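1. Whatever this is, show me its structure:
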Amino acid sequence: MSLMREKVALVTGAGAGIGRATALRFAQEGARVVVSDVDSEAGHETVRIIRETGADANFARADVSNAADVQAMIDHVIGSYGRLDCACNNAGIEGAVLPLTDQSEENFDRIIAVNLRGVFLCLKAEISAMLKTGGGSIVNLSSVAGLIGFPGLSPYVASKHGVNGLTKNAALEYAKQGIRVNSICPGGIDTRMLDSLAAQATGGKASTSEMMAPLHPLGRIGTADEVANLIVWLCSPQAAFVTGAHVPVDGGYVAQ
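-> The predicted model follows:
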C-alpha cells in the first residue's frame, strides 16, 4: 500500500538535489506534489520527470525569503488540490566558507533570510493551511551543522541551529491540533551544495568524495534518495508518534 496515497505534498527547493529526490519519492508513494523552487526551469524539469512516471505534479515558483511569494505558493497548493497534507521545507543555500571575522554582513543576512526566515515563513503558511483540514506533517531541512559547529560556516551553522529551534517550538505548539513537525540533519550528501563547499574548502584540489567520504564512519557520502526516503517516512502515518525530533542522516558523523 502506498504511504502517501491521496495526500498532497509540497517540496521547496525541489529543482535539484534532495528537493528533487524528495518530490519524486512523494510521487512514487502516491502523493500529488507541488514542486517549488526559485529556479523555474529546474522546477519545471522536476515536474516533467514526475509526470513521466504517471504521477500528478505541478510547479509554483517561490523565493522562500519573501512572505508574499510563500503565501502565493500555499495559495497555489490549495487552489490546485484543495488541501495540504505534507510539506518539506528544503530550500537553502550554503554561502561563503570563511572565518567568522571575514564573513560579510551581506552573506550572513542572505543565508539567514533563505535558510531560517524561509523556514519560518513556510511554517506559518503551511501550518495555517493544515489547521483548516485537520492536521498534517512537516519536515524541515536542517543539517549536521544544526547539531555541531563547522569552522568556516558560522552563518550556515547559525541558520541550521535556528531551524532546529523553530522545529521544536512548532512541534510543541501544534501537536494537539494534529500537526507533526520534525527536522532532519544530513551529513555529506552527493549534491551540488556539497560540491560547492568542498571546492571552497580545498580550493578545488580534492573531489567531494575524496574530501568528505573519510569523515563519515560508513566510509562514504550519502545520496539524495537516502535522505528523501527518510523525509517521506517522517511525513507518513508510519511515523505517527514522531514529532519535535532532529534526525541525523549522516553515516554516523555526529556519533563520533
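
2. contacts and neighbour counts: CA atoms only from here.
-> Will do.

3. got the residue ranges for the helices in the stretch 51-200 of the chain?
-> Per DSSP state H, counting those that start in this stretch, the stretch 51-200 of the chain carries helices over the ranges 67-81, 105-111, 118-131, 154-174, 192-202.

4. can you redo those helices as TSV with distance to residue 25 and mean neighbour count?
-> Below are those laid out as TSV (distance: least, C-alpha to C-alpha, whole Å; neighbours: other C-alpha atoms under 10 Å):
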stretch	distance to residue 25	mean neighbour count
helix 67-81	18	18
helix 105-111	27	15
helix 118-131	20	21
helix 154-174	22	21
helix 192-202	19	16
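
5. Switch the ones you listed over to TSV; also include distance to residue 88.
-> What follows is the helices of the stretch 51-200 of the chain, written out as TSV (distance: least, C-alpha to C-alpha, whole Å):
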stretch	distance to residue 88
helix 67-81	13
helix 105-111	18
helix 118-131	9
helix 154-174	12
helix 192-202	18
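
6. Residue 37 is nearest to which of the ones you listed?
-> Evaluated with C-alpha to C-alpha, those place helix 67-81 nearest to residue 37, the distance being 10.0 Å.

7. Here is a second sequence; please produce its structure as well for comparison:
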Amino acid sequence: MSQNKVAIITGGGSGLGQAVALKLADSGVSITVVDISEKAGNDTVSLIKEKGAKAIFVQADVSKAEDVKNYVDKTVEEFGTIDMFYNNAGISGPGVKFLDNTIEQIQQVVGINLLGALYGIKYVTEVMLENGGGSIVNTSSTAGVVGQATVGTYSATKHGIVGITKTIAAEYAEQGIRCNAIAPGTIETPMVKEYRQKNPENVKAVVEAIPQKRLGEPEEVAELVTFLLGDKANYINGTVVSIDGGFTSI
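-> I've put the predicted structure just below:
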C-alpha cells in the first residue's frame, strides 16, 4: 500500500473504525479520524501518530450534512486528496421490537447509520472523481443481509447500505471508483459490549447461533477492510463480504 495514500474513517474513535485506522497506519496511510467523541477521536489520532503515520481528528455528527462536508473539506485541506473512505459510523438502537421504538429512536438510527453514510459517499465520491478515483468500504451488518429481531431500524439502515454500495459501483466504476461493503456479525466492539449489558440473553443466543461459537474481534474485521480498500482488491467492486463466523451461511 502506497505511503502517500489518504483515508477518512468515520466512527474512528473506537471499535472497527479504530482497528482499521491502526492497520492502515502500519502502511503509512495518512488518516482523518472522524467521531462524535472528541476524546475517543483524539485517542485514535495519538495511537496512529505513535506508529509514525499522519493523522487529524475532525469531530462530526454524521447525521448533519454540514458536519460531513466539513470532515471532507478538512481532509482535502490537510492532505490534498482522498484515496480511501471507511464509511463506518453507526449506532445499534435500543434493542427492542420495532413497534416499541419511539419515533425519535427511529430518526436517530436512520440519521446516523443511513443518512450519515449517504452524505459521506456523496461528498467523498465528488472529491475522488476529481482526483481519478478511490476506494470506499461501507459497514453493513449481518442485519443488512438477513432480518434480525430487536434491531429493526438498524437492519433497515444496513440493508440500505447494501443498496447504495451496489449503486455506486454500477454508476461510477468506469471513473475509477470502487465501492464495497462488509457485513460483520457480532464483533467485540464498545457498541456491542453496551448492547450486551442491556440484552445479555439476546447476545448469548447470538453466540449459540454462530457456527464458530464466538464473537469476532475488531482486528479480524480490520484485515478485511484494509484489503478491500487497497490495490490488491482492484477487481472487487459492488460486493458485500460477510465476516460473521458462518452465521449467515445457515
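
8. which bit of structure 1 covers stretch 74-90 of structure 2?
-> Using TM-score structural alignment, stretch 74-90 of structure 2 corresponds to residues 76-92 of structure 1.

9. Quote the end-to-end distance of the matching stretch.
-> Stretch 76-92 of structure 1 has an end-to-end distance of 21 Å (C-alpha to C-alpha, to the nearest Å).

10. Could you list the residues in contact with that stretch?
-> In this structure, residues lying in contact with stretch 76-92 of structure 1 by C-alpha atoms under 8 Å, 6 or more residues apart in numbering are 7-14, 18-19, 32, 34, 37, 60, 64, 111, 114-115, 118-119, 122, 126, 129-130, 133, 135-141, 231, 235.

11. Same check on stretch 30-45 of structure 1?
-> Residues from elsewhere that reach stretch 30-45 of structure 1, judged by C-alpha under 8 Å, 6+ apart: 2-16, 23, 26-27, 46-47, 55-64, 73, 77, 81, 91.

12. before we move on, back to that, quick one, which of the contacts of stretch 76-92 of structure 1 are buried?
-> By neighbour count, with 16 or more other C-alpha atoms under 10 Å, the contacts of stretch 76-92 of structure 1 hold 7-14, 18-19, 32, 34, 37, 60, 64, 111, 114-115, 118-119, 122, 126, 129-130, 135-141, 231, 235 as buried.

13. Tell me which of those fall in strands.
-> When DSSP state E defines the strands, the subset of those inside them is 8-11, 32, 34, 37, 60, 136-141.

14. what two of the residues you listed are the furthest from one another?
-> Distance extremes for these: the farthest pair is 37 and 136 at 21.6 Å, using C-alpha to C-alpha.

15. Any idea which residue is closest to the centre of structure 2?
-> Nearest to the mean C-alpha position of structure 2, counting by C-alpha atoms, centre = their mean, stands residue 88 at 1.7 Å.

16. what's the spacing between that residue and residue 20 of structure 2?
-> Taking C-alpha to C-alpha as the criterion, residue 88 of structure 2 is separated from residue 20 of structure 2 by 10 Å.

17. tally of neighbours for residue 250 of structure 1?
-> Using other C-alpha atoms under 10 Å, the number of residues around residue 250 of structure 1 comes to 23.

18. what's the closest non-adjacent residue to it?
-> The spatially closest residue to residue 250 of structure 1, leaving aside those adjacent along the chain, is residue 187, at 4.0 Å (C-alpha to C-alpha, 6 or more residues apart in numbering).

19. Give the aligned equivalent of the one you found in structure 2.
-> For residue 187 of structure 1, the aligned position in structure 2 is occupied by residue 185, per TM-score structural alignment.
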